[in-house]
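Novice: Next input, structure requested:
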Amino acid sequence: MNIEKLKEFQINLSKRLNLKDRINPKEIRFVAGVDLTYTNIWTNPTIGIACIVVYDLEKEKEIEVVFETAKVFFPYIPTFLAFRELPLIRKASRRLTNKVDVFMLDGMGIIHPRKMGIAAHFGIVEDRVSIGVAKSHLTGEYKMPENFDRATTKLYVNSEFSGYVLRSKKNTKPIFVSPGNNISIESSLEITLKCLKKYKIPEPTRLAHNYLQQKRRELLNS
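Specialist: Below you'll find the predicted structure:
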């Protein structure tokens, strides 16, 4: 594994980013929440489990759930998460039978040193509309949002506006929203806000996370 070559790959891939809206955010109905977990995150190789939940914003319910499970050999290295997780996620996405307007990944979009978080990487190689919604800070400068529901502040990477810090619920830590590909920063936030229900994280990725925990328990107990 050559880290410098991986960086070069990400930089070249970032040149293909499209941060303009391919679809009107007001017309988006089907959002695919994407998440991934492992049977043991501390071992390498380990078994990875990807889950995608297609969520119908109009009817406020899930309409499809798919899983993909396989051995993962690429280690966890900050800012190179796509190389570890995308093979499973891409396989899972090809099993979907329902229409998807936008993919929402549990991870970064362009909030990344080379604008190539997992959501951006996925959106480019699959040529899909994608958004990154991450639960923890990776890079960039921002002011903490005020302590009320749906408060936001802008986040800058190398002085460039790259996404939003969103306190989805009062008295909770913020989440980090940025475009992956084929969508603007503003529309990424608009869609994320539409996906917020009773919980801190958007409903599509929350459902995917919950299914993963159940699947992981089943695998460990089998």
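
Novice: CA only for contacts and neighbour counts going forward, please
Specialist: Will do.

Novice: count of residues packed around residue 210?
Specialist: One way to gauge burial is a neighbour count; for residue 210, by other C-alpha atoms under 10 Å, it gives 12.

Novice: And residue 37, by the same measure?
Specialist: Neighbour number of residue 37 under other C-alpha under 10 Å is 18.

Novice: Next, count neighbours for residue 93.
Specialist: With neighbours defined by other C-alpha under 10 Å, the count for residue 93 comes to 21.

Novice: ok, now residue 205?
Specialist: That count, for residue 205 with other C-alpha under 10 Å as the rule, works out to 26.

Novice: for residue 50, same thing?
Specialist: Per other C-alpha under 10 Å, the neighbour tally for residue 50 reads 28.

Novice: Let me know the secondary structure of it.
Specialist: Classification of residue 50 using DSSP: H, G, I helix; E, B strand; the rest coil returns strand.

Novice: so which helix or strand takes in residue 34?
Specialist: Mapping residue 34 onto the secondary structure by DSSP states H and E places it in strand 30-38.

Novice: one more, for comparison:
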Amino acid sequence: MRRLFLGSARLGALPAWLAALPAKPRRAVLVPTAANPLPSAPFVDAAARLLRGEGLLVERLDLEHVDSAADTVSEAQLVFVTGGYAMFLLQHARRTGFDRVVSRAVREGRLAYAGVSAGAALTGPDLRFFQDAEDPGVCASTTGLGLAPFTVLPHRDRGRAERHDRYAARHGGPFRFVSINDDQAVIMEGDTWEIRPSPASRHDQ
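Specialist: Okay, here's the model as predicted:
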């Protein structure tokens, strides 16, 4: 059964989601790749601190600097993908096989997935919304992991609500979009999902 935590920025709902997983994860793979083009990304260390605070062993996997993601991911029960540039993340997820390995493991219930911002959007069917933004990286296709039947559009409360709604109305077609504020997260289990509050935690910066 697929189990996903898809946030915008805040991590307040993450500990409860972790605690509700059928088997408590022991090892987590933290993927900071989307943040690499940013001048500063304190949220990467914030996520690592939270995961360690929940008792997990955390290993970083920067997809930009590896050839394959298979071995590292196979040893984990949780993958956490941070925010940053969605198309840059997608480019390296494809190149390293991260997309295929993670999609298979999550669908089979062997791996839980947590993603924030770009990391949340990656799970959707299509990331073309982000191709038109400021993302670096060139992808021949904008197809996402397809783990969720919708694409998360984060940071709605940062003045992006109108743009999100306009895009969803214009490009709804075969895809769906879920626009969320920074203090919200989409929790998905199997084929069901809901938006929950996810306020700032003591680990957020």
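
Novice: TM-score for these two?
Specialist: For these two chains in superposition, a TM-score of 0.36 is obtained (TM-score structural alignment, normalised by the length of the second structure); 134 aligned residues with a C-alpha RMSD of 5.9 Å.

Novice: before we move on, back to that, what comes into contact with the strand holding residue 34 of the first structure?
Specialist: When contacts are defined by C-alpha atoms under 8 Å, 6 or more residues apart in numbering, strand 30-38 of the first structure is touched by residues 46-57, 85, 89, 99-106, 203-209, 212-213, 216.

Novice: residue boundaries of the helices in the first structure?
Specialist: Counting by DSSP state H, the first structure forms helices over residues 3-14, 81-93, 118-125, 185-195, 203-221, given from the N-terminal end onward.

Novice: Return the most buried member of the ones you listed.
Specialist: Each of the helices of the first structure was scored by mean neighbour count; the highest is helix 118-125, a mean of 27, by mean count of other C-alpha atoms under 10 Å.

Novice: list the helices and strands it packs on?
Specialist: The elements that helix 118-125 of the first structure packs onto, with contact taken as 3 or more C-alpha pairs under 8 Å, 6 or more residues apart in numbering; DSSP states H and E, are helix 81-93, strand 102-105, strand 130-134, strand 175-181.

Novice: Output these in JSON lines; the columns should cover distance to residue 121 of the first structure.
Specialist: What follows is those, written out as JSON lines (distance: least, C-alpha to C-alpha, whole Å):
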{"stretch": "helix 81-93", "distance to residue 121 of the first structure": "7"}
{"stretch": "strand 102-105", "distance to residue 121 of the first structure": "11"}
{"stretch": "strand 130-134", "distance to residue 121 of the first structure": "9"}
{"stretch": "strand 175-181", "distance to residue 121 of the first structure": "7"}
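
Novice: out of those, nearest to residue 70 of the first structure?
Specialist: The closest approach between residue 70 of the first structure and any of these, judged by C-alpha to C-alpha, belongs to helix 81-93 at 7.2 Å.

Novice: Doesn't residue 104 of the second structure belong to a strand?
Specialist: No - secondary structure assignment places residue 104 of the second structure outside any strand; it is helix (three-state DSSP).

Novice: Now do the helices in the second structure.
Specialist: Using DSSP H, the helices of the second structure run over residues 14-20, 42-53, 70-74, 86-95, 98-107, 118-121, 128-131, 161-171.

Novice: Serialize those helices to CSV and add fields for distance to residue 80 of the second structure and mean neighbour count.
Specialist: Supplementary listing: the helices of the second structure in CSV, determined by distance: least, C-alpha to C-alpha, whole Å; neighbours: other C-alpha atoms under 10 Å:
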stretch, distance to residue 80 of the second structure, mean neighbour count
helix 14-20, 11, 14
helix 42-53, 8, 18
helix 70-74, 11, 15
helix 86-95, 13, 24
helix 98-107, 11, 18
helix 118-121, 8, 30
helix 128-131, 20, 17
helix 161-171, 24, 14
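
Novice: Next, format these as TSV and append distance to residue 153 of the second structure.
Specialist: Written out in TSV, the entries for the helices of the second structure read as follows (distance: least, C-alpha to C-alpha, whole Å):
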stretch	distance to residue 153 of the second structure
helix 14-20	18
helix 42-53	18
helix 70-74	26
helix 86-95	11
helix 98-107	19
helix 118-121	7
helix 128-131	8
helix 161-171	7
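
Novice: Mind checking the ones you listed for the one nearest to residue 28 of the second structure?
Specialist: Nearest to residue 28 of the second structure among these is helix 42-53; the distance by C-alpha to C-alpha comes to 7.7 Å.
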